[in-house]
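# Quick one: sequence plus predicted model below, questions after.
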Amino acid sequence: MCGIVGVVNHEDAARCILEGLQRLEYRGYDSAGIAIVGAQGKVSIARAEGKLSNLTGKLADAPLAGSTGVGHTRWATHGAPTEGNAHPHRAGRVSLVHNGIIENYKALRAELSAAGRSFASETDTEVVAQLLDRYLETGLDPRSAWLETLGRLEGAFALAAIIEGEDGLLLGARRGAPLVAATSETSGFLASDIMAITGEARTVIYLEDGDTVFVRPEGIEICAPSGEPVARPVNPAPASMAMAEKGNHRHFMQKEIYEQPEVVGRTLSAYVDAEAGRIRPVEGIDFAGMSRLLVVGCGTASYAGLIAEYWFEAMAGLPVDNDIASEFRYRDPAFLPGDAALFISQSGETADTLEALRLCKAAGLKTIALVNTPHSSMAREADVVVPTLAGPEVGVASTKAFTCQLAALASLAVLAASQRGKLSPEAVEAEVASLMAIPAQMNAALAIEQEIDQLATELAHASIVLYLGRNVFFPLALEGALKLKEISYIHAEGYAAGELKHGPIALIEDDVAVVAIAPHDALFAKTRSSIQEVRARGARVIAITDKAGADELDSEASAILKLPDVKGLAAPIVAATAVQLLAYYVAVHKGTDVDQPRNLAKSVTVE
């Protein structure tokens, strides 16, 4: 994840910001920068490609002195990883840093360009800086200009900004990406992660989604998007790095669920050229020349591969064979001319998957590794590496790694469809727009957390839970059942809804819990029939659906979890958030060890 650090009224703002960014280095980045309000209120900026050491070297030659500033480590999204695209971005009096995606930046950029403003970068971030400066030019005070600016933005993001001539003011906002505000005896802070200011801050406010914040030496003001003040709990700042890593979350798993809008957006941006409305080609992969794609993984990774099988075949017309890695090499697989093999692993060290890769490589197949760890064994040995950018995942039960795998696979499916002539450029552009909207949609899906928490109190007493789905929601049902059994120890099974009559329906009796993933899509009527079948036999049905589905299932489901209206590739990625939260809260109410469930390891490196 990109890193944000801001400070106001500090004896050495540059040092404080650099030390904070260093604590976030492990998350990955490709450029860094810092802006400081110096003497006479003037802002100076230093930026550099590559590691923080490059920025530190620049500052050693030309120090930036001042008490207020912002800093950033960037992973390139819109625009290449160049110094010109690095944050902070300046427009007039404004210097600004940003995590996330501004979905409507093209329209805003066109509007601002028509008004005579010129742009120095390729980023969506600069649009925000230009917009804020424009409102300031109209005579609005900083508070009003900031609120007006935020009201124009669409997407999932966190922002921090300083204004020339305003030495005692730091502006911030959180919309779907993490941001905290904090204080010491004399200073105020903003950061994307409390780890960045551990040791400096004495109290911390974990901002809630939608919060706008103004940090001044005399205190912190938080308001809603309307500008109405809101109160948030003030907590003691964590005293150690270990405590800081979880922030205000009870478990790492919960934190990682909530990081998904940001890290999925970051992963998508590695594949999507939003400006051009296309998927960037991946060097070494030619989907047009493939006769078949073998997809191999274990556990959650294998379910990501199953969802991708539906996408590649339906969208790109590319035949896919999906295998569990632990069985693949022992069944003596037969290979065909033109075969390529894709291996999915969070760690890149999964023993069975690594051995399957070696088998395919020895057979002469093109091998592709989809991994979250760029220097892993699989990454080193595969012909092509396609990364997921989830960042470190501590919880044993995979959450953000899974949705980042799906984000990468969805992007590759669109690329395959384009290369194989199955999608026109206009259709590709529409798919790209849909993909880039996913972070904001995931953020909206997380808003039903309280409903899930309440529902989980009852589900925690179940002895068996069945998950049902059709099409891409069948693998998601398998993943939902896996999550529940992993961390709550409740026996759970996932089934294709159409297979009920072929055996599983015998398990249905009074009060058996059934979770039906049933968005109002082309197969909704068939899924609804399955819901009616189990309901007639006494099952307690929990439906995960959208508004249209909720309306039709109102009298048929015992409980309904209503998600945003999402179609196409985005749908299973957004629905995964509800599936994960349901498992998480059931485990919390059962009192199990959520982050380190019994008998399981994060990375399985032995057979």
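Okay, I see it. Numbering: from 1, shown residues only.
# When you work out contacts or count neighbours from here on, use the C-alpha atoms and nothing else.
Noted.
# Mind telling me what element I573 is part of?
Under the criterion of DSSP states H and E, I573 resides in helix 570-590.
# which helices and strands sit right next to that helix?
The criterion is 3 or more CA pairs under 8 Å, 6 or more residues apart in numbering; DSSP states H and E, and the helices and strands that helix 570-590 contacts are helix 252-258, helix 400-419, helix 438-445, helix 449-459, helix 473-488.
# And for A334, the neighbour number?
Neighbourhood size, A334 [other CA atoms under 10 Å]: 6.
# Give me the secondary structure label for it.
Counting by DSSP: H, G, I helix; E, B strand; the rest coil, the backbone at A334 sits in coil.
# Included below, for side-by-side comparison, is a second structure:
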Amino acid sequence: MCGIIAAIGTEPVLASVLRGLQNLEYRGYDSAGVAVGLDDSLAVCKRAGQISALVDDVRAELPDGTRAIGHTRWSTHGPPTDANAHPHTDCTGRVAVVHNGIIENHEVLKADLRDHGHRFTSDTDTEVVAHLVEQCLEAGDETGVAVRQAIDRLAGSYAVAILVDGDDRVFAARNGSPLALGVGADTFYLGSDAPAFVEYTDEVVYLEDGDLVTLSPTSFEVSNDGQLVTRPAETIDWTPGDARKGAYDHFMLKEIHEQPSAIEQTIRGRLTDDGVRLEELEALDFGAVEAVHFVACGTSYHASLYCEQLLRERGVDAQTFLASEYSGSPPPVDERVLTVAVTQSGETADTLEAVRIARAEGATTLAVTNVVGSTVTRACDHHLLIRAGPEIGVAATKTFTSQITALVLLAERIVQDRGTDIQGYPLDELAALSDNAARTLESPQAEAVARRYADADSFFFIGRGPCYPVALEGALKLKEISYEHAEGFPAGELKHGPLALVTPQTPVIALFSGENDRNTLSNVREVQARGAPVIGVVPEGSDLVYEDFDDVLTVPDTAPELTAVLGNLQLQLFAYHVADALDRAIDKPRNLAKSVTVE
């Protein structure tokens, strides 16, 4: 998704805006640009391509100033060209705008503006904002009024930041697209999320839909529906170093290796001698819940499938829905349903729409997310943070593991409140998960195996029970960053169609948990009979014979439910090393964005 950065203060801010653009690269982009407010003009530099080239051009071409806005664009309206890159300006060059989201009524607005003599130079929906502000200024409106009048005419999702020549302020607004305000000692920042400016301040104000922000060099104010409002500042609990690669070649590899600490952070304070204690959810009576509906997309959907299985095994009616399909045919929902929205960013548009539908039907809603102050935490009745820390790589790794860990705690709390006699989750083993994850990541097996199969035509991932969602996730991770074909299946479904695709060039990665392993082994025999090599992901101490496989990735012996979680770490390493062997852009895979904020 596109990224916004802006800064205003009493000292020059261009360097911090350029640094903010670099911090936003992980979100995915194909062009970028900057506008600087000077004493008597605006200076703009924007380019298709990499930020590194833009930075060189900006330093050579633009003077510094005390207010600036920047943007990383992910193409929607029009191809990635210099003309379509943000910031966009009006006819006179007096107004500069950066924008995330989609302005749904831009064609109507553009037609009206053209009728009034405005000339457009890009294919984007964003450019209408600059011309709307220009039109209001020409009508004699004061700058702040002109901005508000322009924003009021927009329909759709947006976060915008605006500079106007001759005015020493920065204006911004949000509706359905994330925007955060950073409060520094002598500078204010705007960013699509906190990593854009975290090295300059840890004090963040999370803006809400309908907010219009006016920033001066020394103060700011927030209004909503024409009324001044107060939004509390929060202190983020991670440091700039958390959002840097350090000694690792890629953010993804760093974040894979951060999983033991991420698991520990998710669990900390939530496991007691009496079971699970979730302080955030003390007011929620799970005993009154008759059914649990998960809504999620992508990796979060796979984590939800895992938790659905846990609940169903323990007598709780649970279902998982793809959020992108939910609005078309939502299930029957009432006040007896707990709808759990699982989203790493807290800004996933499809998931937020599913939440709105569920709430309208009377369901209690609960967000499971990684981002404090994200939209989903305000859209839901309750929220549970996974506490994984910042994740910069586009492909989710530690957030998936932390989602599963948080959802396990949630499932156990639901079972506790319902007072069922069903055997609970192995909480002692959950407490040891961090240590077992560290042991798994110490293994060098995955790199050698990955390089052996990097040139394969296709990859199949299979598993049963809790291994099935992990098989789906393993396939997704591989296709995301290697661009190779990969599919995940329930192991028993191979013979119902996919087996036709198996060849000696189709490695099959089979996950074993210690339960139903003999059935999965029968499926392994089926693919071996067709010449396919098999990589077994196997718990140590298993009675499986390792010679049954062409290659083996082992994980520490633990409860069957958690074996799958550890197996996922091996699959992440496998995907990473395949992509590395193929020289892919691992942290910024093509066509993908970290946060999907449009439906």
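Perfect, thanks for sending it. Owing to the predicted nature of the structure, the values given are computational and were not obtained by experimental measurement.
# circling back: could the helices and strands packed on helix 570-590 of structure 1 go into a markdown table alongside distance to T545 of structure 1 and mean neighbour count?
Converted to a markdown table, these look like this (distance: least, CA to CA, whole Å; neighbours: other CA atoms under 10 Å):
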| stretch | distance to T545 of structure 1 | mean neighbour count |
| --- | --- | --- |
| helix 252-258 | 19 | 22 |
| helix 400-419 | 18 | 26 |
| helix 438-445 | 11 | 24 |
| helix 449-459 | 13 | 17 |
| helix 473-488 | 11 | 25 |
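# Could I get those in a markdown table, plus columns for distance to A308 of structure 1?
Shown next, in a markdown table, are those (distance: least, CA to CA, whole Å):
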| stretch | distance to A308 of structure 1 |
| --- | --- |
| helix 252-258 | 21 |
| helix 400-419 | 6 |
| helix 438-445 | 17 |
| helix 449-459 | 27 |
| helix 473-488 | 10 |
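# Can you say which of these is nearest to R528 of structure 1?
Among those, helix 473-488 comes nearest to R528 of structure 1, with 13.6 Å by CA to CA.
# can you name the residues of structure 2 that the closest one overlays?
The alignment of helix 473-488 of structure 1 onto structure 2 (TM-score structural alignment) covers residues 467-482.
# out of the helices and strands packed on helix 570-590 of structure 1, which comes closest to A181 of structure 1?
In terms of CA to CA, the element of those nearest to A181 of structure 1 is helix 252-258, at 17.2 Å.
# what element comes up after that closest one heading to the C-terminus?
Sequence order places helix 260-271 as the next helix or strand after helix 252-258 of structure 1, per DSSP H and E.
# neighbouring contacts of the next helix-or-strand element following that next one?
Later in the chain than helix 260-271 of structure 1, the nearest helix or strand by DSSP H and E is strand 272-273. Where contact means CA atoms under 8 Å, 6 or more residues apart in numbering, the residues beyond strand 272-273 of structure 1 that reach it are 78, 278-280, 411, 432.
# Show me the strands in the stretch 201-350 of structure 1, by range?
If you assign secondary structure with DSSP state E, counting those that start in this stretch, the strands in the stretch 201-350 of structure 1 sit at 203-206, 212-216, 219-223, 235-236, 272-273, 278-279, 292-297, 320-324, 339-345.
# and the residue mapped onto L499 of structure 2 from structure 1, how far is that from A536 of structure 1?
By TM-score structural alignment, L499 of structure 2 lines up with I505 in structure 1. Counting by CA to CA, to the nearest Å, the gap from I505 of structure 1 to A536 of structure 1 is 11 Å.
# Likewise for V588 of structure 1?
As for V588 of structure 1, its distance to A536 of structure 1 is 31 Å (criterion: CA to CA).
# In stretch 319-330 of structure 2, which residues are buried?
For stretch 319-330 of structure 2, a neighbour-count test (16 or more other CA atoms under 10 Å) marks 319-324, 326-327 as buried.
# Please convert those to JSON lines, extending it with distance to R387 of structure 2.
Listed next are these as JSON lines, based on distance: CA to CA, whole Å:
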{"residue": "Q319", "distance to R387 of structure 2": "25"}
{"residue": "T320", "distance to R387 of structure 2": "23"}
{"residue": "F321", "distance to R387 of structure 2": "24"}
{"residue": "L322", "distance to R387 of structure 2": "23"}
{"residue": "A323", "distance to R387 of structure 2": "23"}
{"residue": "S324", "distance to R387 of structure 2": "25"}
{"residue": "Y326", "distance to R387 of structure 2": "27"}
{"residue": "S327", "distance to R387 of structure 2": "29"}
